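A.B. asks: Predicted model and sequence below, questions to follow.
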Amino acid sequence: MPVITMREALNQAMHEEMERDENVFLMGEEVGHYQGAYKLSQGLLQRFSERRVIDTPIAEMGFAGVGIGAAMVGLRPIIEFMSFNFSLVAIDQIINNAAKIYQMSAGQFHIPMVFRGPSGPAVQVSSQHSQSLESFYAHVPGLRVVLPSTAYDAKGLLKSAIRDDNPVVFMENETLYSSQSDVPEEEYLIPLGQGDVKREGQHVTLVAWSQPVHVCLDAAEVLSEQMGIEAEVVDPRTLRPLDERIITDSVRKTGRCVIVEVGWPKAGFGAEVAYRVQRECMDYLDAPVERVTSDDVPMPYARNLELEVQPQVKDVVAAVKKVLYLE
């Protein structure tokens, strides 16, 4: 089975879906001649022409709105934001139009489209380019919200997102674009709303999505090697719809839960997960649910401060010790 990067996996997903369905097209800043700000659309312009790979001005609200109109008449646009921080410019289109038109039209108009691009902190891009906005979009009925953590997941989830008849917010982490995993050559889909256990364990459940999944996997190795604690790492992969069962089944097995996210603590999506865990697993919990988040501050530019603000392995290990009453 080939080992490829997440960048290559996402490119393959778009290429295959554009080959499969002529109604699929890509639109965004620098997606065509420059082949994507992060080279995710490499080769697509040459294969599909400017009719289906469309370079836009720096006008997120404008091209998001054009995409919504195209979806209303049966096309399947992929709208690329150079950064999800810039999606805030288009948030009125995403929330007030894309998410609501199906209901407001009494089902006459589906909005089969994907808003995708990098989300969350990268490396020293400062506060306006480092935000994790998944809790903003997961709050909104009518949207689906997807955050892959591996190349395998990214390809299977993006293909499903493109085929979905609802607007999908597909948030990739820039620091994972070069991460590698096994990706089969044959076609596969990962259903939206289906989580994955990334590591089996019996003593504590770690719930994370996107880049923090890898922090949890590293922390699980440290816990196993140094303390004999076997942590189970659960990746919901999509926040809306949320695979609640895969999380609660794990917590019922381990009796303890730590939720790790790179977003801010106030009203972060981890708070929603914690609520559902206590509601469904109260009789199984041997300790209160713990959350590990970024600090409640805008992202600093200095690298040492940037790392300190975000969840690190040491923070996850400390939270696990807390729920196991080891400190």
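C.D. replies: Yep, it's here. Keep in mind it's a predicted model, so treat the numbers as computed, not measured. Numbers count the residues shown, from 1 in each chain.

A.B. asks: Please count neighbours and contacts with C-alpha atoms only from this point.
C.D. replies: Noted.

A.B. asks: Need the three-state assignment for M171.
C.D. replies: strand (DSSP: H, G, I helix; E, B strand; the rest coil).

A.B. asks: Look up how far A274 lies from it.
C.D. replies: As for M171, its distance to A274 is 22 Å (criterion: C-alpha to C-alpha, to the nearest Å).

A.B. asks: between the two, which one's more packed in?
C.D. replies: M171 (25 against 18; other C-alpha atoms under 10 Å).

A.B. asks: Surely that one is in contact with S119?
C.D. replies: Yes - between M171 and S119 there is a contact under C-alpha atoms under 8 Å: 5.5 Å.

A.B. asks: hey, what's in contact with both of those two?
C.D. replies: F84 (C-alpha atoms under 8 Å, 6 or more residues apart in numbering).

A.B. asks: Could you say which helix or strand holds D92?
C.D. replies: For D92, the host element (DSSP states H and E) is helix 91-92.

A.B. asks: Which residues outside that helix are in contact with it?
C.D. replies: M61.

A.B. asks: Which SSE is immediately downstream of that helix?
C.D. replies: helix 101-104.

A.B. asks: which secondary structure elements does that next one contact?
C.D. replies: Judged by 3 or more C-alpha pairs under 8 Å, 6 or more residues apart in numbering; DSSP states H and E, helix 101-104 is in contact with no other helix or strand.

A.B. asks: List the buried residues in that helix.
C.D. replies: For helix 101-104, a neighbour-count test (16 or more other C-alpha atoms under 10 Å) marks 101-102 as buried.

A.B. asks: Second structure follows, compare the two:
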Amino acid sequence: MATQNMVQAINDGLRHEMRRDPRVVVLGEDVGKVGGVFRVTAGLYDEFGDERVIDTPLSEGGIIGCAIGMALYGLVPVPEIQFSDFIFPAYDQIVSELAKMRFRSGGEYAAKVVIRTPVGGGIRGGLYHSQSPEALFIHVAGLKVVCPSTPEDAKGLLLASIRDPDPVLFFEPKRIYRAAKGDVPEGEHLVEIGKARTVREGKHVTLIAWGAMVYEAIAAADEAEKQGVSCEILDLRTLWPVDIEAIVASVKKTGRVVIVHEAPKTCGFGAELVALVNEKAFLYLEAPPIRVTGFDTPFPYTLENEYLPLAHRILPAVLETARF
């Protein structure tokens, strides 16, 4: 085991897969000599050279289009989009081409592409560097969506994503790039896609979160415990396919659920989770599900901590549903 932060764990995962499989290539803006804007790819250029660690022009559509072509010719590209806010010029390539390649070819061609990109707020990035666009990709058939909250899961899920036969959106919560630290297994380490992690067992309320919001859920649960409310915390880790079995099992135990995410509330992934809970566990609910989310506005700069669903906003929702 080695103690690493999330940046180090992802770098370790990329290096491991590039050594294991010569088909794996990394491409994106400044990923080579610079090592990426957050230094996640630092050192890879020196070890693997410019044929496997490729600095690209500033063209997200070009980056993803190039990655799709590489995948169809047998490579395993791992493109980086510098911030998830910049992914929209590539949206057509992702949803119209990448997501549909297996279906449109009758299963003859699969596009093994893992798109890495930092998501979320917490770094004073303002409206163009702080968004959480996961729901836009979960809605698209053919894509898998991953968002780890710990260094160990970041490495394990990255290895699993690179080896998965289908395209994966790998969202990295940049607020905890260096703040989240933990023991990470050296060498081979995989975490199964589609399995949630129970962060904490509890009796009264199920708290569902992912990415950086897992830590806010933990902080809110600590305060709720002082008031006699026991929270079970689920870290989804994989947003799609979602581990509905784990969610239902927890809701059956607690009868109450609070969902936390940074993205705006309207049509956010929390709405789909509420629908799934109602379909699969309605008779076990003791209170209406509650969502604690970002607001239906562009992401602010000076009011960032008011926008984010931090612990001080989660706690009242927990207490409200517990006392319903």
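C.D. replies: That came through, no problem. Since the model is a prediction, treat every value here as computed from it, not as a measurement.

A.B. asks: Superposed, what's their TM-score?
C.D. replies: TM-score of the superposed chains, computed with TM-score structural alignment, normalised by the length of structure 2, equals 0.98; 323 aligned residues with a C-alpha RMSD of 0.9 Å.

A.B. asks: Which residues are in contact with V95 of structure 2?
C.D. replies: With C-alpha under 8 Å, 6+ apart as the criterion, the residues that contact V95 of structure 2 are 137, 140.

A.B. asks: In structure 1, mark out all the helices, start to finish.
C.D. replies: For structure 1, helices defined by DSSP state H occupy the ranges 6-20, 44-48, 60-72, 91-92, 101-104, 134-138, 151-163, 212-227, 244-254, 269-281, 303-309, 313-323.

A.B. asks: quick one: which of the ones you listed is nearest E185 of structure 1?
C.D. replies: helix 6-20 (10.0 Å; C-alpha to C-alpha).

A.B. asks: from memory L176 of structure 1 sits against Q211, does it?
C.D. replies: Yes - assessed by C-alpha under 8 Å, L176 of structure 1 is found in contact with Q211 at 6.8 Å.

A.B. asks: so what's V184 of structure 2 closest to, chain neighbours aside?
C.D. replies: In this structure, V184 of structure 2 finds its nearest non-sequential neighbour in E152, 4.7 Å apart by C-alpha to C-alpha, 6 or more residues apart in numbering.

A.B. asks: separation between that neighbour and G187 of structure 2?
C.D. replies: The value you get for E152 of structure 2 to G187 of structure 2, if C-alpha to C-alpha is used, is 12 Å.

A.B. asks: So which of these two has more stuff around it?
C.D. replies: E152 (28 against 13).

A.B. asks: correct me, but that one touches G182?
C.D. replies: Yes - contact between E152 of structure 2 and G182 holds when scored by C-alpha under 8 Å: they sit 6.9 Å apart.

A.B. asks: returning to what we had before: and the helices of structure 1 as CSV, adding distance to G195 of structure 1?
C.D. replies: Formatted as CSV, those follow (distance: least, C-alpha to C-alpha, whole Å):
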stretch, distance to G195 of structure 1
helix 6-20, 18
helix 44-48, 30
helix 60-72, 28
helix 91-92, 27
helix 101-104, 26
helix 134-138, 16
helix 151-163, 10
helix 212-227, 12
helix 244-254, 6
helix 269-281, 13
helix 303-309, 27
helix 313-323, 21
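
A.B. asks: Of these, flag the one that's most buried.
C.D. replies: helix 151-163 (a mean of 24; mean count of other C-alpha atoms under 10 Å).

A.B. asks: So which bit of structure 2 is it matched to?
C.D. replies: Aligned using TM-score structural alignment, helix 151-163 of structure 1 spans residues 151-163 in structure 2.

A.B. asks: Average offset of that stretch relative to structure 1?
C.D. replies: Aligned to structure 1 and superposed, stretch 151-163 of structure 2 gives a mean residue distance of 0.4 Å (mean C-alpha distance after the TM-score superposition for structure 1).

A.B. asks: The counterpart of G182 of structure 2 in structure 1: what's it in contact with?
C.D. replies: With TM-score structural alignment as the criterion, G182 of structure 2 lines up with S181 in structure 1. Neighbouring residues of S181 of structure 1 by C-alpha under 8 Å, 6+ apart: 3-6, 150-152.

A.B. asks: now structure 2: which of these match?
C.D. replies: Of the contacts of S181 of structure 1, the ones still in contact in structure 2 (both residues aligned by TM-score structural alignment, their matches' C-alpha atoms under 8 Å) are 3-5, 150-152.

A.B. asks: any idea how far the spatially closest residue to G294 of structure 2 that is not a sequence neighbour is from S149 of structure 2?
C.D. replies: Excluding the flanking residues, the one nearest G294 of structure 2 by C-alpha to C-alpha, 6+ apart is P264, at 4.4 Å. Distance of P264 of structure 2 to S149 of structure 2, computed by C-alpha to C-alpha: 20 Å.

A.B. asks: Also E216 of structure 2?
C.D. replies: Distance from E216 of structure 2 to S149 of structure 2, by C-alpha to C-alpha: 11 Å.

A.B. asks: Could you do V34 of structure 2 as well?
C.D. replies: Relative to S149 of structure 2, and taking C-alpha to C-alpha, V34 of structure 2 is found at 25 Å.

A.B. asks: Counting neighbours, go ahead and name the busier of these two.
C.D. replies: Neighbour count, other C-alpha under 10 Å: between V34 of structure 2 and S149, S149 has more, with 23 against 16.

A.B. asks: Who's the closest spatial neighbour of the more buried one, skipping the chain neighbours?
C.D. replies: Per C-alpha to C-alpha, 6+ apart, closest to S149 of structure 2 is G211, 4.3 Å.

A.B. asks: Let me know whether the one you found touches L234 as I believe.
C.D. replies: No - G211 of structure 2 lies out of contact with L234 (C-alpha under 8 Å); the separation is 11.2 Å.

A.B. asks: For the two, indicate the residue with more neighbours.
C.D. replies: Set G211 of structure 2 next to L234 and count neighbours by other C-alpha under 10 Å: G211 wins out with 26 against 23.

A.B. asks: That one and I176 of structure 2, how far apart?
C.D. replies: 8 Å.
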